[in-house]
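S.K.: Pasting the sequence and the predicted model now:
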Amino acid sequence: MDGSPIPDVPTIGEAAYRRIRADIVFGRLAPGQKLGLDRMRETYGASISTLRELLSRLASESLVVAEGQKGFEVAPVSEGDFEEVTSLRLLLEAHAMEQSFAAGGLDWEGGVVAAHHKLAALERRLLAREEVDVETWKRYDWEFHRALIAACGSRLLLQTHAAIYDRYLRYQIVAVVFRGEAAAEEHRRLLDSALARDSATGRQALAEHLGNCVRHVVETGALARFGGEARRTPADAAPQARSRSAREGAGKKAAARSGAAGRQVPAASG
């Protein structure tokens, strides 16, 4: 032994959990899809008893639905659920940003700038209509939003935000949305508000950012192919915290829609 820390090697069950969860979040397991245990045993290399435990765990995260004696299926999607998830993300992230903006030091600022640099570079590729791996794009998006709240001082808040972020992300992936320059500009406003330590402007920018994405998904009917709710009027589309400018400005830069996540496609925006 050389004194180096031993890497954390996940168990078979934990590895299977991570793979199943990622496959749900990134749309490789579609909303409403039946989760046959025999097939999953072959795919994920875990026993049926372990899979039952893992799917029950995912059901507690609202990513899977347990159907009693009928087994399990991937949680369905709907406009109403998307709006609720978005409202909760806004509540958590805005509060965490306020704390983070107040407490973050120079290292925190550097982390925010670096994360935005990576995200903006990939957004420029999307705007140039280059093909981009959706999971890479969304990882950069996550890293930027995570950097904004990293100095909030609450591990529980960060954990809770991460869980709801993944539920929001699943909607972005299955709807395959890219709002172009509008989303990139919203990210720039979030960066500027962070460097200025202006939490009020940051909250407004975040509300518009999330609200515009929900509005776009509703207006385009992107969830209809999964049996989501019928299209509603734009006034019903986004979180209650959305500002008037978000209501009026959403969807102006709507662009490419494509097939299943995991391919080289223009990524979801958010």
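M.R.: Perfect, I can see it now.

S.K.: all contacts plus neighbour counts: C-alpha atoms, from now on.
M.R.: Will do.

S.K.: Now E109: which helix or strand?
M.R.: Assessed by DSSP states H and E, E109 sits inside helix 106-127.

S.K.: Need the residues that contact that helix.
M.R.: Residues outside helix 106-127 that contact it (CA atoms under 8 Å, 6 or more residues apart in numbering) are 131-132, 137, 140-141, 143-144, 147-148, 150-151, 180-181, 184, 187-188, 191, 194-195, 266-267.

S.K.: and these, which are buried?
M.R.: 132, 137, 140-141, 143-144, 147-148, 150-151, 180-181, 184, 187-188, 191, 194-195, 266-267 (16 or more other CA atoms under 10 Å).

S.K.: How far away from the center of its chain is stretch 42-61?
M.R.: 22 Å (CA atoms, centre = their mean, to the nearest Å).

S.K.: no no, stretch 48-67
M.R.: Per CA atoms, centre = their mean, the centroid offset for stretch 48-67 relative to its chain is 20 Å.

S.K.: What lies in contact with that stretch?
M.R.: Contacts for stretch 48-67 (CA under 8 Å, 6+ apart): 13, 17, 21, 24, 37-38, 40-41, 72-75, 163, 167.

S.K.: Next one for the comparison:
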Amino acid sequence: MLKRVVESTETVGDVVFRQIRQDIISGALPPGAKIKLEQAKERYSISVSSLREILCRLTNENLVIAEGQRGFEVSPASRKELIELADLRIVLETHAIGLAFAAGNLEWEGQIVAAHHKLAAAEKNLLAGDASRTIDWVRYDWEFHQAIVSACNSATLMTTLSSVFDRFLRYHMLAQSFRGKAVVDDHKLLFELAIKRDVEGAREVVRRHVQSGVEHVLKSGRIP
């Protein structure tokens, strides 16, 4: 997901929370990195007390570990967590697909069309070797998957899926490579199945899509 647009109603704490979260997911703050409060205070231009509150919020998503008096560190990456996140994403996303396909309207279909158009454009550039578009792909990938399930009418389900999606995405950022044509084909097929409202077909694509993502990350050799 990795939201980057600052809303006018956001507080400074909200903005810094998102910045730190984004830095963890993108790998700018790598797994196991110590978060030194004095240094982080300068980096993010926020008070130590507010920083502590933000880091405590991030512990709720298992992105940060609180070490008592020793401070905080970025949660480690592991094969076990990757597999657990993949399983959870499949459960949440396939359930949301059933709800969304039953309730979606013409406006919902339009959102899917627009989201896939942007994603396909970013993927075309990545396949052509333009790695500078990776950050676009990260954003558009979530927007596409989010659009497909957005008609599920469950804010709790969407919030939980968003968190799991981002934590799963962190592993792909650590792998430091794009999956190539196979992921592009998955997205094209998922788009077509969504427009047809083929629930079981879309669910099967998501299962395969997520599991192949796990295999790609593990093959990178960058996860313990």
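M.R.: On my side now, so go ahead. Values in this document were obtained by computation on a predicted structure and should not be read as measured data.

S.K.: What about the contacts of helix 106-127 of the first structure, which are in strands?
M.R.: Of the contacts of helix 106-127 of the first structure, none are assigned to strands by DSSP state E.

S.K.: Among those, which ones are in helices?
M.R.: In helices, defined here by DSSP state H, the members of the contacts of helix 106-127 of the first structure are 137, 140-141, 143-144, 147-148, 181, 184, 187-188, 191, 194-195.

S.K.: Include distance to V218 of the first structure when you put those residues into a markdown table, please.
M.R.: Listed next are these as a markdown table, based on distance: CA to CA, whole Å:
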| residue | distance to V218 of the first structure |
| --- | --- |
| W137 | 22 |
| Y140 | 25 |
| D141 | 22 |
| E143 | 26 |
| F144 | 25 |
| A147 | 29 |
| L148 | 27 |
| E181 | 19 |
| A184 | 20 |
| H187 | 21 |
| R188 | 25 |
| L191 | 27 |
| A194 | 30 |
| L195 | 33 |
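
S.K.: just checking, C152 of the second structure touches E93?
M.R.: No - the criterion here is CA atoms under 8 Å, and C152 of the second structure misses it with E93 at 10.1 Å.

S.K.: Settle it for me: which of these two has more neighbours?
M.R.: In this view C152 of the second structure and E93 are compared by other CA atoms under 10 Å, and E93 has more residues nearby, 22 against 19.

S.K.: what sits against the more buried one?
M.R.: Contact analysis of E93 of the second structure by CA under 8 Å, 6+ apart lists V149, L161, V206.

S.K.: you'd agree it is in a helix?
M.R.: Yes - under DSSP: H, G, I helix; E, B strand; the rest coil, E93 of the second structure falls within a helix.

S.K.: circling back: quickly name whichever of the ones in helices among the contacts of helix 106-127 of the first structure is closest to G202 of the first structure.
M.R.: Comparing those against G202 of the first structure with CA to CA places A194 closest, at 6.9 Å.

S.K.: what residues are up against the closest one?
M.R.: Counted by CA under 8 Å, 6+ apart, A194 of the first structure has contacts F101, E109, V112, L148, G202.

S.K.: Just among the residues you listed, which is most surrounded?
M.R.: Neighbour counts for the contacts of A194 of the first structure peak at L148, which has 32 neighbours (criterion: other CA under 10 Å).

S.K.: you'd agree that one is up against A102?
M.R.: No - using CA under 8 Å as the test, L148 of the first structure is too far from A102 to be in contact (11.2 Å).

S.K.: Apart from its chain neighbours, what residue comes closest to the residue most central in space within the first structure?
M.R.: Taking CA atoms, centre = their mean, the centroid of the first structure lies closest to L169, which sits 2.2 Å from it. Leaving aside its sequence neighbours, L169 of the first structure sits nearest to V25 (CA to CA, 6 or more residues apart in numbering; 6.7 Å).

S.K.: now do V210 of the second structure
M.R.: Using CA to CA, 6+ apart, the closest residue to V210 of the second structure is A86 (6.3 Å).

S.K.: Quickly find the element holding the one you found.
M.R.: Going by DSSP H and E, A86 of the second structure is in helix 79-103.

S.K.: tell me the angle of that helix relative to helix 181-196?
M.R.: Inter-element angle recorded for helix 79-103 of the second structure and helix 181-196: 30 degrees (by axes from the mean of the first three to the mean of the last three CA atoms, to 10 degrees).

S.K.: Superpose on the first structure and give me the mean offset of helix 79-103 of the second structure.
M.R.: On superposition with the first structure, the mean distance recorded for helix 79-103 of the second structure (mean CA distance after the TM-score superposition for the first structure) is 0.7 Å.

S.K.: Could you do stretch 155-167 of the second structure as well?
M.R.: Compared with the first structure after the fit, stretch 155-167 of the second structure shows a mean deviation of 0.9 Å (mean CA distance after the TM-score superposition for the first structure).
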